[in-house]
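Engineer: got a predicted structure plus its sequence, pasted below:
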Amino acid sequence: MESKMKTILIHVVSSEEINFYRRFNSAFYELNYSIIYTTTSLYCYFILRKARANVKLVYIDKDVSFNENESSKSFFNFLVGWSSNNQAFDSYLSSYNCAVKILKEKDVYACFIPSGRLASQEGVLKACKDYNVATIFSGYGNFPGKTFFDKLGTDKNSSLFKDKSFLNDLEYDDIYFNEWKQDFIKSKLEFHNVPQVRRVNLNLYASRFFRILFCKVEKKINVAIDIDRKWGSLLEFKKFDYKKIETNIDDLPKEFIFMPLQYTKDAQLILNYDKDLISSINDALSICREKNITLVIKPHPVENSIDAFDKIQEIVNENDDLMLCNSNTFRLIELSSEVITVNSTAGLESMLMQKNVTFLGDSFYSDMTKNEMGSYLMAFLIDIDYFDCSQISKETVLNIFSICKVD
């Protein structure tokens, strides 16, 4: 008698996530897993249907009991301004119900959830917890050819934040790590770019325009949306020429503390720091003034809000001991006395360059030992280029299961 085929459940809310997870198809089929997608995006639903994937669109379904704490919680969708909290709560409950129906019908081996921040993702997570199904969260590795996976979540929801001592049990080649580190720093000093940066151009505006139209349809047919784009959102980003920032490295003082900024809607600010961008600058300034040293800040490369830049420029103009510079991040780290960050990957990069780093927010990078850094980069992060298009091997999938302790 043949054993029942196990199922992999994948929850997606963007075409980027679809492109990433479809690279797992061959490996999942080779391992004899079927795949079911769930989504709160009508656009994603159409993409997956066109690809003949098994996909469930999450409609508003409130037929589930919930406790008082759940009904009063504020979701990331609301905090970042992407939806009302009522819409977010509908998404949470409806995604929970949708996932529960699948978990009851199918033998689900594991559920893949990107980031885990959105309301729908929290709903799917709750369903998996209630039905004892393993979860695997994914995120940018933020290092070349690396992707982050964790059984509990990303950032401060991750197993690393709760206790990173297990990194010491992972094996890696220390000689190779040191060689990799030297090559990495050398290449970044020569040229540094951020792959997830979106260019503000006609394609971006067109994408947003059609996303707004989809939102209108989604609400008409009662889709449990995570993101309710409105016409005004077309004005929230504008092309800004960062070359207008005239300060360069030669203009900086001999001694300074460097702070790479988060972008205004970054979860690192909203969830892991509980303050806004300007507050983070003021907190860093307080630290610098205790040491009588200038603070140099650099805008986040993903930041495309004119309003945010105006606020940054205003606080720079008001403080003589604050400077704005848009030079190579690694050159700024190299020349700085130390680094302050909320929870940027630049914090870990600074530690690799043997700089003292102050983390203002909750970060699992904080207090990492050299051995833990090596283990994290060489053994914990998975060797997958997130933005590549190549198929992911069965061996890599099994490695993800191992790292995330999926039995």
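Structural biologist: Good, I have the coordinates.

Engineer: going forward, measure contacts between C-alpha atoms and count neighbours the same way
Structural biologist: Fine.

Engineer: quick one, strands of the stretch 101-250 of the chain?
Structural biologist: 108-114, 134-140, 147-150 (DSSP state E, counting those that start in this stretch).

Engineer: give me the helices and strands touching the longest helix along the chain, please.
Structural biologist: In the chain, assigned by DSSP state H, the helix with the most residues is helix 85-105. Applying 3 or more Cα pairs under 8 Å, 6 or more residues apart in numbering; DSSP states H and E, one finds that helix 85-105 makes contact with helix 76-79, helix 119-130.

Engineer: quick one: which of the ones you listed is nearest Arg208?
Structural biologist: helix 76-79 (17.0 Å; Cα to Cα).

Engineer: residues in contact with the closest one?
Structural biologist: Ser83, Ser84, Asn85, Ala88, Arg117, Leu118, Ala119, Asp226, Ile227, Ala267, Ile270, Leu271 (Cα atoms under 8 Å, 6 or more residues apart in numbering).

Engineer: if we go to 6 Å?
Structural biologist: Helix 76-79 has contacts (Cα atoms under 6 Å, 6 or more residues apart in numbering) with Ser83, Ser84, Asn85, Leu118.

Engineer: what about the helices in the stretch 151-300 of the chain?
Structural biologist: Using DSSP state H, counting those that start in this stretch, the helices assigned to the stretch 151-300 of the chain run over residues 159-162, 174-190, 202-220, 267-270, 277-290.

Engineer: can I get those helices in JSON lines including mean neighbour count and distance to Tyr29?
Structural biologist: Output for these, formatted as JSON lines (neighbours: other Cα atoms under 10 Å; distance: least, Cα to Cα, whole Å):
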{"stretch": "helix 159-162", "mean neighbour count": "17", "distance to Tyr29": "28"}
{"stretch": "helix 174-190", "mean neighbour count": "13", "distance to Tyr29": "34"}
{"stretch": "helix 202-220", "mean neighbour count": "15", "distance to Tyr29": "32"}
{"stretch": "helix 267-270", "mean neighbour count": "20", "distance to Tyr29": "34"}
{"stretch": "helix 277-290", "mean neighbour count": "17", "distance to Tyr29": "45"}
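
Engineer: adding another structure so you can compare the two:
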Amino acid sequence: MGNNVLIQCGDHFENQNRILPLCLHLKSYGIRPIVLLYSNNSSNIFEYENIETINLDFYRSLGKDKIKYTYTAYDESFVADVSYIEKAKNPWKFSTKRKRDEVRKIYRDKISLEKIIHDFNIDIVGIWNGYTGYVANILRFYCSEKKIKCFFMERSFFKGGLFVDPLGANGYSELARLKKVESECKDIYTVSDNEFSVSDYIFIPLQVQTDTNNILFSNYVKSMRKLILLVYKAIQDYNYENSTNIKLVVREHPEEVDKRLNLPKISGIDYRNDLGLEYWIKKSLSVITINSTVGLEALALGKNVITLGDAIYTSKELTLEYSENTELKNLIFLSLKKSPDVSSVNTFLNLLYQRNTVTYDHFPSCLEFIIKNKNAKPFASLISNKKDGIISYLKSRRVVRVQVLFKKIPKLNLTYRNLAVLCDRDYIKSELIKLYGVEVDIEITRVNVFTDSDIYIIDSIDSNINIPENGFLLDPYLLPIG
């Protein structure tokens, strides 16, 4: 096994922030992580930790002249495979008039990625999801064809963590295929006691309708409207047969962009996006989901969960699973009568952490196949230690002086649905609360030279600048540098 690991990341801060700990762990084990970004001018938190990056756009520009195939000459099976999800999301892109442009994009990225893998002598590839976007799909296909070792990444259940698995993400993961949950690891996570008084409703947290998890692993319903109507009818039938008055509370997904969901407006269905997700889970009688990670969160909060699709936590007797041979009203009855299997859920969560979760403090056992030097010193949580110093300082201050020195990026790319956020007073204040748990007033200045401040936020490291000895140096996402 070689030392060069290509890790698909992209430009969004959320992905970069989750992948950074993985890179630091790999470096500590003598592995060379090479992070694949997309844009030449994107923010790059990896440079502050001396982690190598590649810009896909640069390689795309090199390959422009090589895309000379005729429209009828491309590999139909390859294009069908890597475009399956995009076609399901946006079928109009593959109309007779537009398909040529999509095929050209696919081959542009195929040529670019093949050259990167060749030029950097890549031994292992880390792929985000495997089915989200052309880059991930091409990497998945290429690694399979060329027998290149790979692993897959996704958002973790654990806050700020990275889910990794050698076979796939979500329903394709090795973890999802386990039928029996056993773990000999020490307890990292414990299922919560539900201290809330329970209300009179069943809770549905909606998913993004065009998310790969829904497209690939939802077995019975593909639209959120159909899901709501199916559950509503089952609740009405249950109420009629049992002389009850159970209601339905629905929470829309905060990242949903489709304005044409046509969600039903019926008496007995209450749409609530206030008070926070955890509140609605804890107050509910039970939770129904297709295969959302919220289902796992509900299990962790001691709730019975009904699922209508495949997920990493289904098929393990942790959830009540809908099928063509079951009536949903009967599953609702069971969800209200049986006690949650807290012990099994607790075992699964600890297995999930030990086996599949990357944090600053933990390297997962499922990626040990990458490590050649088993005696190498593991990565110490340096950033966590730096955060402790910042937290202590912030707690001692009522007002914090912040200086912003940006040379490259006037706006921040946080997630793939939140692309242009200003680094202003409101952003800084909210991120300090989120990352460090401290609320302070902010005095902000923007000049091109360092002045006397408590926090300095910079978007690039210039060897010619004199960094102040006092104060904290942070990147645009308020993580500590140096």
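Structural biologist: Structure received. Keep in mind it's a predicted model, so treat the numbers as computed, not measured.

Engineer: what's the TM-score for these two chains?
Structural biologist: In this superposition the chains share a TM-score of 0.64, using TM-score structural alignment, normalised by the length of structure 1; 318 aligned residues with a Cα RMSD of 3.9 Å.

Engineer: circling back to that earlier point, closest to Gly361 of structure 1 out of the helices of the stretch 151-300 of structure 1?
Structural biologist: Per Cα to Cα, nearest to Gly361 of structure 1 of the helices of the stretch 151-300 of structure 1: helix 267-270, 7.4 Å.

Engineer: which residue numbers in structure 2 go with the closest one?
Structural biologist: Alignment of helix 267-270 of structure 1 against structure 2: residues 212-215, by TM-score structural alignment.

Engineer: buried residues, the longest helix of structure 1. List them.
Structural biologist: 85, 87-100, 102-103 (16 or more other Cα atoms under 10 Å).

Engineer: residue in structure 1 paired with Arg32 of structure 2?
Structural biologist: Counting by TM-score structural alignment, which is the criterion used here, Arg32 of structure 2 corresponds to Ser34 in structure 1.

Engineer: distance of the closest residue to that match other than its chain neighbours from Tyr109 of structure 1?
Structural biologist: Using Cα to Cα, 6 or more residues apart in numbering and skipping residues adjacent in sequence, the residue nearest Ser34 of structure 1 is Thr7, 4.7 Å away. Between Thr7 of structure 1 and Tyr109 of structure 1 the computed distance is 6 Å (Cα to Cα, to the nearest Å).

Engineer: distance between stretch 363-371 of structure 2 and the chain's centre?
Structural biologist: Its chain's C-alpha centre and that of stretch 363-371 of structure 2 lie 20 Å apart, by Cα atoms, centre = their mean, to the nearest Å.

Engineer: oh, that last question was meant for stretch 385-402 of structure 2, not what I typed.
Structural biologist: 28 Å.

Engineer: same thing with stretch 17-29 of structure 2?
Structural biologist: For stretch 17-29 of structure 2, the distance to the chain centre is 16 Å (Cα atoms, centre = their mean).

Engineer: post-alignment, the match of helix 267-270 of structure 1 versus structure 1, mean distance?
Structural biologist: Taken over the aligned residues, the distance from stretch 212-215 of structure 2 to structure 1 averages 3.2 Å (mean Cα distance after the TM-score superposition for structure 1).

Engineer: circling back to that earlier point, pick the most deeply packed of the strands of the stretch 101-250 of structure 1.
Structural biologist: strand 147-150 (a mean of 24; mean count of other Cα atoms under 10 Å).

Engineer: which residues in structure 2 does that strand match up with?
Structural biologist: Under TM-score structural alignment, the match for strand 147-150 of structure 1 is residues 162-165.

Engineer: and the contacts of that stretch?
Structural biologist: Arg18, Phe151, Phe152, Met153, Glu154, Arg155, Ser156, Asn356, Thr357, Val358.

Engineer: closest to Lys316 of structure 2 among those?
Structural biologist: Asn356 (16.7 Å).

Engineer: is the closest one in contact with Pro364, as I believe?
Structural biologist: Yes. Judged on Cα atoms under 6 Å, Asn356 of structure 2 makes contact with Pro364 at a distance of 5.3 Å.

Engineer: which one's more surrounded, those two?
Structural biologist: For Asn356 of structure 2 versus Pro364, neighbours defined as other Cα atoms under 10 Å are more numerous around Asn356 (24 against 20).

Engineer: so where do the strands sit in the stretch 351-482 of structure 2?
Structural biologist: Under DSSP E, counting those that start in this stretch, the stretch 351-482 of structure 2 gives strands at 357-358, 399-405, 411-412, 421-422, 441-445, 455-458, 472-474.
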